[in-house]
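A.B. asks: here is a sequence together with a model predicted from it:
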Amino acid sequence: MTATTVAEPAETPAVRAALWRRLVGSPLIWAAVCLALTVPWFLAGQGMEFVPYLLMLVGGWLCGFAFVNATLSMTPARTGAVVHVLGAVIAAAFVWFAVDVAPALLEAAPEWVAAGFVILQFAAIPASAWIWLGLISRATAAIGARDARRAAGRPARVTPEWERATHGRGSAVRFAAVPLRMSTLTGIIIAITLVGGILCTVALIAVDDVVMNLGPRFAIVFVGVFIALPAYLLFRRRMRARTVDSVVEFGDDELRLVIGADAAVQRLPYRDLELLVWRARSDYARLEVRGSGLDVSLVAGVAAPRDGFTAELPPLSRRVIGRLQDLGLTLERRRRGEVLVFRPGGAHRP
């Protein structure tokens, strides 16, 4: 009997495109690029020039940014908080080790080893600062929410819930969101990072004598208090000012949107849907809808939440997912299933 060989399914263009998007959108990939670009300067003996110095700061911040986002997306939330605390302690311990212990150990090390450690040392400063800033923000938000509940006697904030639609058959959810494209949000974060990095460099150069006398730990506090914290508060205030009440309804054959308190209902038949993105949790919790002239992106994760509710979206119901797939839309799950992406392309099932 002749054995039959089953060919492995070829990697589809959609899978390759999804992998490429994940790589391009990964902060850790860009952090590695920034840190790798500093190597030629160190090999040339110019590692402390302005450009490599800025690259080390940006690369370190991206590492801290990726870590904080990862902890915020963990479930349950208590696990993310514990990991965040451990990461903050480890980051601070590494900075202490890099400043007070490592220099003596690296005196006899090869030049390339010492250069690599210097890159990690300078990258660790903004990474540690961002991790601790995120932890402070997390603790402040938790304490503020607890105090507010105690003062008002209200229950803890809950995720927005599905309810009966008011503009036709189907289910609906009301939530607060900022009308903002993800590309614009990413650009704002990158711009804040670059401007903050430049300001940080200029400020540290201006107070160079003080930094040399007080050490890198002072630099961490200085960057966090005078640059990172104001930038974060300004960004948060700007996002909250742009927050609007929004409603999305999933009917039997159409999607309905109401963006703003007195806005008209925007209707999009499922057959005209070109893209639907649904992410329930994290700072990037959002709804993206495109098709038939409609192009909407509502980011709930950065908005000022409604009273009693979190800045999230509820998980998309099985009924809605099944209905969209029955009408010929294909489902792609990204970010370990946290992001649901629907596009045309599946076979219609009656």
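C.D. replies: It's in.
A.B. asks: please count neighbours and contacts with C-alpha atoms only from this point.
C.D. replies: Fine.
A.B. asks: strands of the stretch 201-350 of the chain, start to end?
C.D. replies: Applying DSSP state E, counting those that start in this stretch to the stretch 201-350 of the chain gives strands spanning 244-250, 254-259, 266-269, 275-279, 286-291, 294-299, 329-334, 339-344.
A.B. asks: from the contact counts, what lies against the fourth one?
C.D. replies: The helices and strands touching strand 275-279, judged by 3 or more Cα pairs under 8 Å, 6 or more residues apart in numbering; DSSP states H and E, are strand 286-291, strand 339-344.
A.B. asks: in CSV, list those strands along with mean neighbour count and distance to Thr159.
C.D. replies: Compiled in CSV, those are given as follows (neighbours: other Cα atoms under 10 Å; distance: least, Cα to Cα, whole Å):
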stretch, mean neighbour count, distance to Thr159
strand 286-291, 20, 14
strand 339-344, 19, 17
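A.B. asks: what segments of the stretch 151-300 of the chain are helices?
C.D. replies: 182-206, 208-214, 216-223, 229-241 (DSSP state H, counting those that start in this stretch).
A.B. asks: who's in contact with stretch 126-138?
C.D. replies: Residues outside stretch 126-138 that contact it (Cα atoms under 8 Å, 6 or more residues apart in numbering): 57-58, 60-65, 67-68, 84-85, 87-88, 91-92, 95, 220-221, 223-224, 228-229.
A.B. asks: is it true that Ser292 touches Leu268?
C.D. replies: Yes - applying Cα atoms under 8 Å as the test, Ser292 and Leu268 come out as touching, 7.2 Å apart.
A.B. asks: give me the more crowded residue out of those two.
C.D. replies: Between Ser292 and Leu268, counted using other Cα atoms under 10 Å, the more crowded position is Leu268 (20 against 12).
A.B. asks: still on that earlier bit, out of the strands of the stretch 201-350 of the chain, flag the one nearest Val195.
C.D. replies: When the strands of the stretch 201-350 of the chain are compared by Cα to Cα, strand 294-299 sits nearest Val195, at 23.7 Å.
A.B. asks: packing partners of the strand or helix carrying Val83?
C.D. replies: Using DSSP states H and E, Val83 sits within helix 77-96. If contacts are counted by 3+ Cα pairs under 8 Å, 6+ apart, helix 77-96 sits against helix 50-72, helix 111-152.
A.B. asks: alright, now check it against this:
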Amino acid sequence: MPAAARSRLRSLLSHGSLYAVVCWLAAAWWLARGEAAEFVPFLLALLAGVLCGTDFVDALQRFDRLRTRLLVHAGVVIAVAAALAWSTASVGLATLFRLEPPLLSGTFFFLFIAALPFTAWSGLALFTHITWELIDRRPMIESATPEWNGERGVYTLKIRAVPMSTTTGLVILTAGCLLGGGAYLSAVVALQHIGFGIGTGVLVLLSPIFLVVVAATQWLVRRRAVEHTVRLTTSIIDLAAGTNTMVAPLTAVRSVRLRPRGLLARIEYETADGRRTLLVGMGHPSNWMRRDERPLIPRFPKRIVDLLEHSGLSADESAAPKELRFIRER
């Protein structure tokens, strides 16, 4: 596959909205049978809403001006919330959910349920974004930005990170979304069981249950974050936490990857024995709901780039746009 095609494919696979479509496809069997309110499609709809919400908040960083970013953010949140209210008050959910064929009405139900966590997640992100700017903690943040230190061919970086593979981190967060969806659905069923009327307002008011469970999962992941020292020399790469080290000769390293920003900000290397990863984004407390503009990991300075290239690694032009990757040609 050409390098440009690989780059586009990796960029596509990094979007949560793609996996939201996969959730809809996975739920289509139930939707076509008129069983959109069953447990599995309901959870898939909630997960799709969170995936779209995180993707939307991340995409806002394409706007350079803060005012534009906030206006677009607030506009989308208000528009989705208004659509939810309109679909209930003016059209009536019963009318939408009785459309033929069942797949169409089931898709409307899927979108309605997905819009609830999307609105809650995006709204909470907007709130934290606004309060962050009002509090103005930028001087504190900038003073804590890590930097590469180099002396006599030895380069070090001190960062706080979770020693966990990217796949494991995403699986844990997905499990948190499913658990949150289960708790949310249980609350809805319990209210219906006692004869309490369930409308759009009640569904929105119950959405914090979902967010609390997801936030608790994130907190558990963040608790695993510890201080690490990344060390690069002319002969080795080492990811150390206290006396625990993950060291490999540079000649045995197949690739080195650095993603400076976002929830998946990380630094990792790969050898024949597997990958060693430090998830910096998941270990950063301010990075869950607000996508910070500053890099959580500084880019490699030219001296380190020269060191990696001298060891036989070369920059991978097909890497995703948000990351740096050096590979060893085979």
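C.D. replies: Yep, it's here. None of the values given here were measured: they were computed from a predicted structure.
A.B. asks: what TM-score do we get after superposing?
C.D. replies: After superposition, the two chains reach a TM-score (TM-score structural alignment, normalised by the length of structure 2) of 0.80; 319 aligned residues with a Cα RMSD of 3.6 Å.
A.B. asks: returning to what we had before: among the helices and strands packed on helix 77-96 of structure 1, which is the most enclosed?
C.D. replies: helix 50-72 (a mean of 22; mean count of other Cα atoms under 10 Å).
A.B. asks: list of residues touching that helix?
C.D. replies: With Cα under 8 Å, 6+ apart, helix 50-72 of structure 1 has contacts from 27-28, 30-35, 37-38, 41, 47, 79-81, 83-84, 119, 122-131, 134, 193-194, 197-198, 201, 282-283.
A.B. asks: stretch 303-320 of structure 1 now?
C.D. replies: Here stretch 303-320 of structure 1 has contacts from 154-162, 175-178, 239-240, 242-243, 250, 278-282, 285-286, 300-302, using Cα under 8 Å, 6+ apart.
A.B. asks: endpoint to endpoint, it covers what distance?
C.D. replies: 25 Å (Cα to Cα, to the nearest Å).
A.B. asks: got the buried residues for that stretch?
C.D. replies: By 16 or more other Cα atoms under 10 Å, the buried positions in stretch 303-320 of structure 1 come out as Ala303, Ala304, Pro305, Arg306, Phe309, Thr310, Ala311, Glu312, Leu313, Pro314, Pro315.
A.B. asks: and the two most separated of those?
C.D. replies: Farthest-apart pair in the buried residues of stretch 303-320 of structure 1 is Ala304 and Pro315; separation 19.5 Å (Cα to Cα).
A.B. asks: what residue of structure 1 takes the place of Cys52 of structure 2?
C.D. replies: Aligned counterpart of Cys52 of structure 2 in structure 1: Cys63 (TM-score structural alignment).
A.B. asks: what is the burial count for the residue mapped onto Val188 of structure 2 from structure 1?
C.D. replies: Using TM-score structural alignment as the criterion, Val188 of structure 2 maps onto Leu204 of structure 1. A count of nearby residues for Leu204 of structure 1, using other Cα under 10 Å, gives 17.
A.B. asks: also the one 10 residues further on?
C.D. replies: Counted with other Cα under 10 Å, residues neighbouring Leu214 of structure 1 total 11.
A.B. asks: residue contacts, it?
C.D. replies: Taking Cα under 8 Å, 6+ apart, one finds nothing in contact with Leu214 of structure 1.
A.B. asks: correct me if wrong: Val253 of structure 2 contacts Thr271.
C.D. replies: Yes - between Val253 of structure 2 and Thr271 there is a contact under Cα under 8 Å: 4.8 Å.
A.B. asks: any residues in contact with both of those two?
C.D. replies: With Cα under 8 Å, 6+ apart, Val253 of structure 2 and Thr271 have no common neighbours.
A.B. asks: Val202 of structure 2 pairs with which position in structure 1?
C.D. replies: In structure 1, the residue equivalent to Val202 of structure 2 is Phe218, according to TM-score structural alignment.
A.B. asks: then Val77 of structure 2?
C.D. replies: Match for Val77 of structure 2 (TM-score structural alignment): Ala88.
A.B. asks: excluding sequence neighbours, find me the nearest residue to Thr277 of structure 2.
C.D. replies: Among residues not flanking Thr277 of structure 2 along the chain, Glu268 sits closest, at 4.3 Å (Cα to Cα, 6 or more residues apart in numbering).
A.B. asks: residue in structure 1 paired with that neighbour?
C.D. replies: That one, Glu268 of structure 2, aligns with Glu288 by TM-score structural alignment.
A.B. asks: go on, Trp219 of structure 2?
C.D. replies: Using TM-score structural alignment, Trp219 of structure 2 pairs with Arg237 in structure 1.
A.B. asks: list the residues that contact its match.
C.D. replies: Taking Cα under 8 Å, 6+ apart as the test, Arg237 of structure 1 contacts no residue whatsoever.
A.B. asks: let's go with 10 Å and repeat that
C.D. replies: Ala231, Val302, Ala303, Ala304 (Cα atoms under 10 Å, 6 or more residues apart in numbering).
A.B. asks: if I look at the second one, how far off is Ala115 of structure 1?
C.D. replies: Meaning Val302 of structure 1. From Val302 of structure 1 to Ala115 of structure 1 the distance is 39 Å (Cα to Cα).
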